[in-house]
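S.K.: please find the sequence and the predicted model below.
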Amino acid sequence: MIEANSQEHTVFAPWNEADKEPFVRIENVTKKFGNFVAIDNISLNIFEREFYALLGPSGCGKTTLLRMLAGFEIPTSGRIIIDGEDMSKVPPHKRPVNMMFQSYALFPHMTVEQNIAFGLKQDHLPKAEIADQVERMINLVKLNAFAKRKPEQLSGGQRQRVALARSLAKNPKMLLLDEPLGALDKKLREETQFELMNIQEKLGITFVIVTHDQEEAMTVSSRIAVMDSGTVAQVAPPAEIYEFPNSRKVADFIGDVNIFEGRVADVQADSAQILINASDVPVRTGRSVEAALGETVWVAVRPEKMIVSLNPPKNMTENVLKGEVWDIGYLGKLSVYHVRLQDKRMVTVAMTNRYRETEHTITWEDSVYVSWAPNASVVLMS
């Protein structure tokens, strides 16, 4: 069970403050393995106390970038500055960072206490200081009852917390997490995400997490860097990434989305009309666009922002598509409708199940209308 946190939450957005100096500067960093370019001229700023996510599919370069921050890989060109110091010649063990590996890498012959104390003993700290810090870490991750157990006697979630405590025991200025929740089941992973957030906020340490899980990145991070083929496609807070992706690639990677190709028919100061699909269905946007009349653009609409109905929506001449229910998925809190439009393409609509029903009012092969509000339309130029 997640405990209530009485700490007041304030707006945290140092990247919007001109006088704020980044804690980490990644400047024009490229990493090559032979002829393969794993990281291609990336520049990023990460601020102190950020929970920063590197998000992308397998092979996009996110783990390579994390390993360069840790010092396990050296940039082919460019430089990494942490807390004002160029890391070019700083070995991993002297950097103000620690890394929590996906495998947890716990010592099987050591107890929880001994695993957490290992790094502190390597630094030859006094025994009393080690004991105090181990106790603090065990309290932090709520493993008091398991201090004398060995890893094989712990659940996956408990082992994950031991690895986290060991990574934090040396008080690093930045913690790097490589897919830290990948081995946990869905429910435990969701609970642990909030625990990670609470721990990070309580300690005030900069966290950088690598993940391919969009929901995980959206939940824990203050900002997300969406990576693709060794480059950064977009950097923004989770809500901005989701609501206003800057390309079809980002929109398609973050959550579910319907994307329609069209051409600009009209541009106003606060809206635009796009004609989509082969039949030139008119779509109204809630924002203007920087595109010429007749220019090809793409309209992205999230499934949960659409409505499916048996009757045409009243007083709507735009943002209405007609089709046939092809498939229905009942997910408990949501029902997902796959609707085949008149031009044969498929769209996805997700609607909340607000009432307890044993039968759907809309069923397979029904003729339906799919509609959405203008401010649900996001126009993408590429």
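M.R.: Perfect, I can see it now.
S.K.: contacts and neighbour counts: CA atoms only from here.
M.R.: Noted.
S.K.: element containing Ser335, please.
M.R.: For Ser335, the element it lies in under DSSP states H and E is strand 334-341.
S.K.: next secondary structure after that strand?
M.R.: Next helix or strand after strand 334-341 toward the C-terminus (DSSP H and E): strand 346-352.
S.K.: for the helix or strand just after that next one, packing partners?
M.R.: Using DSSP H and E, the helix or strand that directly follows strand 346-352 along the chain is strand 367-372. Applying 3 or more C-alpha pairs under 8 Å, 6 or more residues apart in numbering; DSSP states H and E, we find strand 367-372 packed against strand 306-309, strand 320-330.
S.K.: quick one: closest of the ones you listed to Arg223.
M.R.: Judged by C-alpha to C-alpha, the one of these that comes nearest to Arg223 is strand 306-309, at 26.8 Å.
S.K.: list the buried residues of the closest one.
M.R.: Met306, Ile307, Val308 (16 or more other C-alpha atoms under 10 Å).
S.K.: what is the longest helix anywhere in the chain packed up against?
M.R.: When the chain is parsed with DSSP state H, its longest helix is helix 186-203. Packing partners of helix 186-203 (3+ C-alpha pairs under 8 Å, 6+ apart): helix 214-220.
S.K.: for the helix it packs on, packing partners?
M.R.: Counting by 3+ C-alpha pairs under 8 Å, 6+ apart, helix 214-220 packs on strand 51-55, helix 186-203, helix 238-243.
S.K.: need the ones you listed in TSV with mean neighbour count, can you?
M.R.: Supplementary listing: the helices and strands packed on helix 214-220 in TSV, determined by neighbours: other C-alpha atoms under 10 Å:
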stretch	mean neighbour count
strand 51-55	26
helix 186-203	15
helix 238-243	18
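S.K.: ok, which of those comes nearest Gly255?
M.R.: Comparing those against Gly255 with C-alpha to C-alpha, the closest turns out to be helix 238-243 (7.6 Å).
S.K.: what's the closest one packed up against?
M.R.: If contacts are counted by 3+ C-alpha pairs under 8 Å, 6+ apart, helix 238-243 sits against helix 214-220, strand 223-228.
S.K.: what does that helix contact?
M.R.: Helix 238-243 is contacted by residues 217-219, 221-224, 234-235, 250-251, 254-255, 378 when judged by C-alpha atoms under 8 Å, 6 or more residues apart in numbering.
S.K.: what does the first helix or strand past that helix going along the chain contact?
M.R.: Next helix or strand after helix 238-243 toward the C-terminus (DSSP H and E): helix 248-253. Residues outside helix 248-253 that contact it (C-alpha under 8 Å, 6+ apart): 214, 226, 233-234, 241-242, 245, 257, 259, 298, 300, 380, 382.
S.K.: which of these are buried, as a PyMOL select command?
M.R.: The following PyMOL line selects those of the contacts of helix 248-253 that are buried, judged by 16+ other C-alpha under 10 Å:
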select buried, resi 214+226+233+234+241+242+245+257+259+298+300+380
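S.K.: take this one as well and set it beside the first:
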Amino acid sequence: MVETTGPARKVWAPWDDADNKPFVRIEGVTKKFGDFVAVDNITLDIFEREFFSLLGPSGCGKTTLLRMLAGFETPSDGRILLDGEDMSRVPPHKRPVNMMFQSYALFPHMTVEKNIAFGLKQDGISRDEIGERVGRILALVQLGKFAARKPDQLSGGQRQRVALARALVKNPKILLLDEPLGALDKKLREETQFELMNIQEKLGITFIIVTHDQEEAMTVSSRIALMDQGRVVQVATPSEIYEAPNSRKVAEFIGEVNIFECRVDSVEKDCAHLESAQMPCRVRTARSLDARPGDTVWSAIRPEKMVVSLTPPGDLSVNCIAGEVWDIAYLGKLSVFHVKTDSGLMVTVTQTNRLRETERTITWEDRVYITWSANAAVVLRD
């Protein structure tokens, strides 16, 4: 494990340290509902203090997996270990975990303070300790001045923080979050993501979040497990899963991407050359491939790694496509260009708006040239 010094955030990767044992171990877990397989033979290691995301489309099994961690569902096969202890026979209320639901499930007749204290009272904690713990957690989530209010007197973001405080006040070893920000508007959701990260870092609790929002997962996570049809298709850090997807399915789910079907023309020590019926040019990559000439592969290029210009480059034969601007989306800080190439393929390019919108030089129906560097493309085998 490597750590930086000074005010910078820690560079932290316990999953790369062979001496570190996982805090959560999911071993060959399958969950069936009749003939339907919701979770299909998943094995995952999650480390202490991670902010780990289960990401995927609706129905991929991520919430079912979270509910098995909480003890609300029982695996059909496999087992779940928390801090080395098999949870098979441990009921939900005795597990060192707490769960924050999407609906928040606050008691409308109770004040913020009483909502947060409810679980502690149920556990028979003394009044003095309850007061001390509730006061501390109210300060952490910045709700001290709202302690006497009821949920209907709070904004959506404040109710979300009450639910978070109620889950954290019991000092769980693991906090499970099921789409916790889904009810918030975009701006508030983005602000709350950073609040969650700061709270998690201060408390040192392991957070496991379920979300279908890729931007949310990319923002908060130490690592992401991308799920599809009950299986995990890739586990990686946000940067790794974006820059080095292991399949077309992952590349297409995480962010925008242009994917071209290609044939391997030649492979050298530090580069490869591809040909594609979809493009008139050759595609040159800055890395070698474990492939042979004639193999079918796919070249995946992110829109922001392409450059669109009215001026043709010096060499049109390598990493260059010509076409007509079909559509433009102006998003303030960047513009999205949809370019219909001469072969009929639609390619997406994003470009930072360094000039004012009224000074933009590229417009609809312009003939343009799209280029990219040799290290921009990721070559995928499936």
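M.R.: Okay, I see it. Predicted model only: the values in this text are computed from it and were never measured.
S.K.: where do the helices sit along the stretch 1-150 of structure 1?
M.R.: Using DSSP state H, counting those that start in this stretch, the helices assigned to the stretch 1-150 of structure 1 run over residues 62-70, 112-122, 127-140.
S.K.: ranking the ones you listed by burial, who's on top?
M.R.: helix 62-70 (a mean of 22; mean count of other C-alpha atoms under 10 Å).
S.K.: center of structure 1, which residue is that?
M.R.: Ala217 (2.2 Å; C-alpha atoms, centre = their mean).
S.K.: can you tell me the closest non-neighbouring residue to it?
M.R.: In this structure, Ala217 of structure 1 finds its nearest non-sequential neighbour in Ala53, 5.9 Å apart by C-alpha to C-alpha, 6 or more residues apart in numbering.
S.K.: that neighbour -> structure 2?
M.R.: Under the alignment (TM-score structural alignment), Ala53 of structure 1 maps onto Ser53 of structure 2.
S.K.: map Arg292 of structure 2 across to structure 1 for me.
M.R.: Matched by TM-score structural alignment, Arg292 of structure 2 corresponds to Ala292 in structure 1.
S.K.: ok, and the closest non-adjacent residue to that match?
M.R.: Val264 is the one closest to Ala292 of structure 1 (C-alpha to C-alpha, 6+ apart), at 6.9 Å.
S.K.: swap in Tyr369 of structure 1?
M.R.: That would be Lys322: by C-alpha to C-alpha, 6+ apart, it lies 4.6 Å from Tyr369 of structure 1.
S.K.: touching, the one you found and Val347? I think so.
M.R.: No. With contact defined as C-alpha atoms under 8 Å, Lys322 of structure 1 and Val347 do not form a contacting pair (10.8 Å).
S.K.: run through who's touching stretch 312-321 of structure 1.
M.R.: Val281, Pro282, Val283, Arg284, Leu341, Val368, Tyr369, Val370, Ser371, Trp372, Ala373, Pro374.
S.K.: please report how far the residue nearest to Tyr369 of structure 1 lies from Lys314 of structure 1.
M.R.: 14 Å (C-alpha to C-alpha, to the nearest Å).
S.K.: out of the two, which sits in the more crowded spot?
M.R.: Neighbour totals were compared for Lys322 of structure 1 and Lys314, and Lys322 leads with 18 against 6 (other C-alpha atoms under 10 Å).
S.K.: ok, that one - contacts?
M.R.: Contacts for Lys322 of structure 1 were tallied using C-alpha under 8 Å, 6+ apart; they are Leu341, Gln342, Ser367, Val368, Tyr369, Val370.
S.K.: pick the one among those closest to Asn353 of structure 1.
M.R.: Closest to Asn353 of structure 1 out of the contacts of Lys322 of structure 1 is Val370 (16.9 Å), distances taken as C-alpha to C-alpha.
S.K.: returning to that earlier point: now the helices and strands packed on helix 238-243 of structure 1 in TSV, with distance to Lys170 of structure 1?
M.R.: Listed next are those as TSV, based on distance: least, C-alpha to C-alpha, whole Å:
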stretch	distance to Lys170 of structure 1
helix 214-220	23
strand 223-228	25
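S.K.: related to what we said a few turns ago, for the residue nearest to the centre of structure 1, give me its contacts.
M.R.: So Ala217 of structure 1 contacts Ala53, Leu55, Thr211, Ile224, Pro238 (C-alpha under 8 Å, 6+ apart).
S.K.: swap in 7 Å and give it another go.
M.R.: Applying C-alpha atoms under 7 Å, 6 or more residues apart in numbering to Ala217 of structure 1 gives the contacts Ala53, Leu55, Thr211, Ile224.
S.K.: and the match of Arg292 of structure 2, how many neighbours does it have?
M.R.: By other C-alpha under 10 Å, the residues close to Ala292 of structure 1 number 13.
S.K.: same check on Pro14 of structure 1?
M.R.: So Pro14 of structure 1, with other C-alpha under 10 Å, has 16 neighbours.
S.K.: on that earlier part again, could you identify which of the helices and strands packed on helix 238-243 of structure 1 is most buried?
M.R.: Most buried of those, by mean neighbour count (mean count of other C-alpha under 10 Å): strand 223-228, with a mean of 24.
S.K.: report the mean deviation for the following helix or strand past it after fitting onto structure 2.
M.R.: Downstream of strand 223-228 of structure 1, the first helix or strand assigned by DSSP H and E is strand 231-236. For strand 231-236 of structure 1, the mean deviation from structure 2 after alignment is 0.3 Å (mean C-alpha distance after the TM-score superposition for structure 1).
S.K.: outside of strand 231-236 of structure 1, which residues touch it?
M.R.: Contacts for strand 231-236 of structure 1 (C-alpha under 7 Å, 6+ apart): Ile39, Asp40, Ile42, Arg223, Ile224, Ala225, Val226, Met227, Asn246.
S.K.: the last one contacts Val378, doesn't it?
M.R.: No. Asn246 of structure 1 is beyond contact range of Val378, at 9.3 Å (criterion: C-alpha atoms under 7 Å).
S.K.: which one's more surrounded, these two?
M.R.: More neighbours surround Val378 than the other of Asn246 of structure 1 and Val378, with 24 against 19 (other C-alpha under 10 Å).
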